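# need a 3D model of the sequence below.
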Amino acid sequence: MNLGDTFPDFEVDTTAGKLKLHQFIGDSWCILFSHPADYTPVCTTELGKCVQLEPEFQKRGVKMIALSCDDVPSHEGWSKDVMNFAKCSTGKLPFPIISDKSRDLAVKLKMVDPSEKDNAGLPLTCRAVFIIGPDKKLKLSMLYPATTGRNFVEILRVIDSLQLTMNKKVATPEGWKQGEKCMVLPSIPQEGIDKVFPKGVTIQDVPSGKPYLRFTPQPE
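A predicted model of the protein is given here:
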């Protein structure tokens, strides 16, 4: 899939019962993330962090859904370990986990890591991240190997940028965080720029003399 493509719809078994992805997303944003297997150390830290950050995702109108090649009963048992690691001794996992025991979905979405295999010699899913917009289009994708855990605080930062830049005529610079200065898009002409950005625009001087580094406070 390329960025901007409509994300495939599919019906799957999950810890929350059968669901269709597009129906699950509804008018929300969605993060679909895969992990190699249940009862594995790195995955437990990742899902535990997702449990802790769930209020932050919810605040941004983002639904989370995970996937691995194990079955639903395995997911349900492992979820108790995840909740314990997240220091949430009561309650259920606040997001569903997809069962993809056949690996059909992992293959379709190109989430298989050929270098990582289970005890039967079958390839495991890599650590994929797909961010899907309310329009069901792919906004961002990242692939991590099984040995490298993801940073979900960074994924929240990316979602902040995606949601801001989808509606405002700005881009976000390296390391940008909510509330910091943004960059004016190159397609915005300098003439009349004060009307577009009433908070003002600052141009940084560079040796080339080209006025392309234009900063503005984050639009409301």
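
# rest of the way, CA atoms for contacts and neighbours
Will do.

# V184 contacts K168, correct?
No - the criterion here is CA atoms under 8 Å, and V184 misses it with K168 at 9.6 Å.

# would you do the same for the sequence below? I want to compare the two.
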Amino acid sequence: MGDAAPAFRARTTMGLRTLGAYRGRWLVLFSHPADFTPVCTSEFIAFAQAHAAFQALGCDLLALSVDSLSSHLAWQQSIAQHFGVRIPFPIVEDPGMGIARAYGMLPAGATSTATVRTTFVIDPEGIVRALTAYPLTVGRSVAEILRLVGALQASDAADISTPEGWRPGDPVLTHPPMTGDEVGACGADWYHRLERL
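Predicted coordinates:
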């Protein structure tokens, strides 16, 4: 976190993509262990259904796995046929695991991505602002990733912090006082004061 996201250029289900093409917008880059798997399919359906909500935040979605482009395209078509869901974001092929390694998704000697389910939230300046990693058997929460992007944007815009479970419109945390006099003026809850924006 806090480092520049590694640059890449790769083939996707929507043509060639570079990380630089997303500059100026938020980006959720998320990897999945394999196409045509149960947990990954559930996640892709959820990401597709939340796509408009991410777009409303000025945030794009970009998926990645080591599967081939032809596999990605076949899986997309299968999801559309069997679940009635169109995948509205690109899926990157990374057969040589170069992007996965550059992002630290894999242990040094890994020969497969069977355990990789990583999410990176990248800001408009190309800086990694948050990341999560999940095991093969546990799906991530798309609603939480959407909430996370909104919370990062709110804290950037108003120089505040957000409490546990914060959602847009909820009270935010103000910065604690820095001197003894300020502490005395704030009252007993000086270290945890909520206010509405």
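
# quick check: TM-score for this pair?
The TM-score (TM-score structural alignment, normalised by the length of the second structure) is 0.89; 193 aligned residues with a CA RMSD of 2.4 Å.

# before we move on, back to that, and V184 and K168 of the first structure? Which one has more around it.
The residue with more neighbours, out of V184 of the first structure and K168, is V184; 26 against 14, by other CA atoms under 10 Å.

# where's that one relative to L32 of the first structure, distance?
V184 of the first structure sits 30 Å away from L32 of the first structure, going by CA to CA, to the nearest Å.

# in the second structure, where's the longest helix?
For the second structure, the helix that runs over the most residues, judged by DSSP state H, is helix 38-56.

# corresponding residues in the first structure for it?
Mapping helix 38-56 of the second structure onto the first structure (TM-score structural alignment) gives residues 41-59.

# got it, and stretch 151-167 of the second structure?
Against the first structure, stretch 151-167 of the second structure falls on residues 161-177 (TM-score structural alignment).

# for the residue nearest the centre of the second structure, give me its contacts.
With distances taken as CA atoms, centre = their mean, the residue of the second structure nearest its centroid is V28 (3.5 Å). If a contact means CA atoms under 8 Å, 6 or more residues apart in numbering, then V28 of the second structure has 59-62, 119-122 as its contacts.

# closest one of those residues to H72 of the second structure?
L62 (12.7 Å; CA to CA).

# ok, that closest one to A185 of the second structure distance?
Separation of L62 of the second structure from A185 of the second structure (CA to CA): 48 Å.

# so these two - more neighbours on which side?
For L62 of the second structure versus A185, the count of surrounding residues by other CA under 10 Å is larger for L62: 20 against 10.

# correct me, but that one touches I91?
Yes - here L62 of the second structure reaches I91: they are 6.1 Å apart, a contact under CA under 8 Å.

# for H175 of the second structure, give me its contacts.
Counting by CA under 8 Å, 6+ apart, H175 of the second structure touches 160-161.

# thinking again about what came up before, how big's the offset between the match of helix 38-56 of the second structure and the second structure?
Its aligned residues in the second structure lie a mean 0.4 Å from stretch 41-59 of the first structure after superposition (mean CA distance after the TM-score superposition for the first structure).

# give me the distance between G180 of the second structure and C186 of the second structure.
Taking CA to CA as the measure, G180 of the second structure falls 10 Å from C186 of the second structure.

# higher neighbour count, the two?
Shown here are G180 of the second structure and C186; by other CA under 10 Å, C186 has more neighbours (13 against 8).

# how many residues are close by G139 of the second structure?
Neighbour tally, G139 of the second structure, other CA under 10 Å: 16.

# what's the match for it in the first structure?
So, by TM-score structural alignment, G139 of the second structure is matched to G149.

# which residue packs closest to its match, ignoring adjacent ones?
Leaving aside its sequence neighbours, G149 of the first structure sits nearest to V42 (CA to CA, 6 or more residues apart in numbering; 6.0 Å).

# where exactly do the strands run in the second structure?
Counting by DSSP state E, the segments of the second structure that form strands are 9-12, 15-18, 26-31, 59-65, 91-93, 118-122, 128-133, 172-173, 194-195.

# what do we get in the second structure for L138 of the first structure?
The alignment partner of L138 of the first structure in the second structure, by TM-score structural alignment, is V128.
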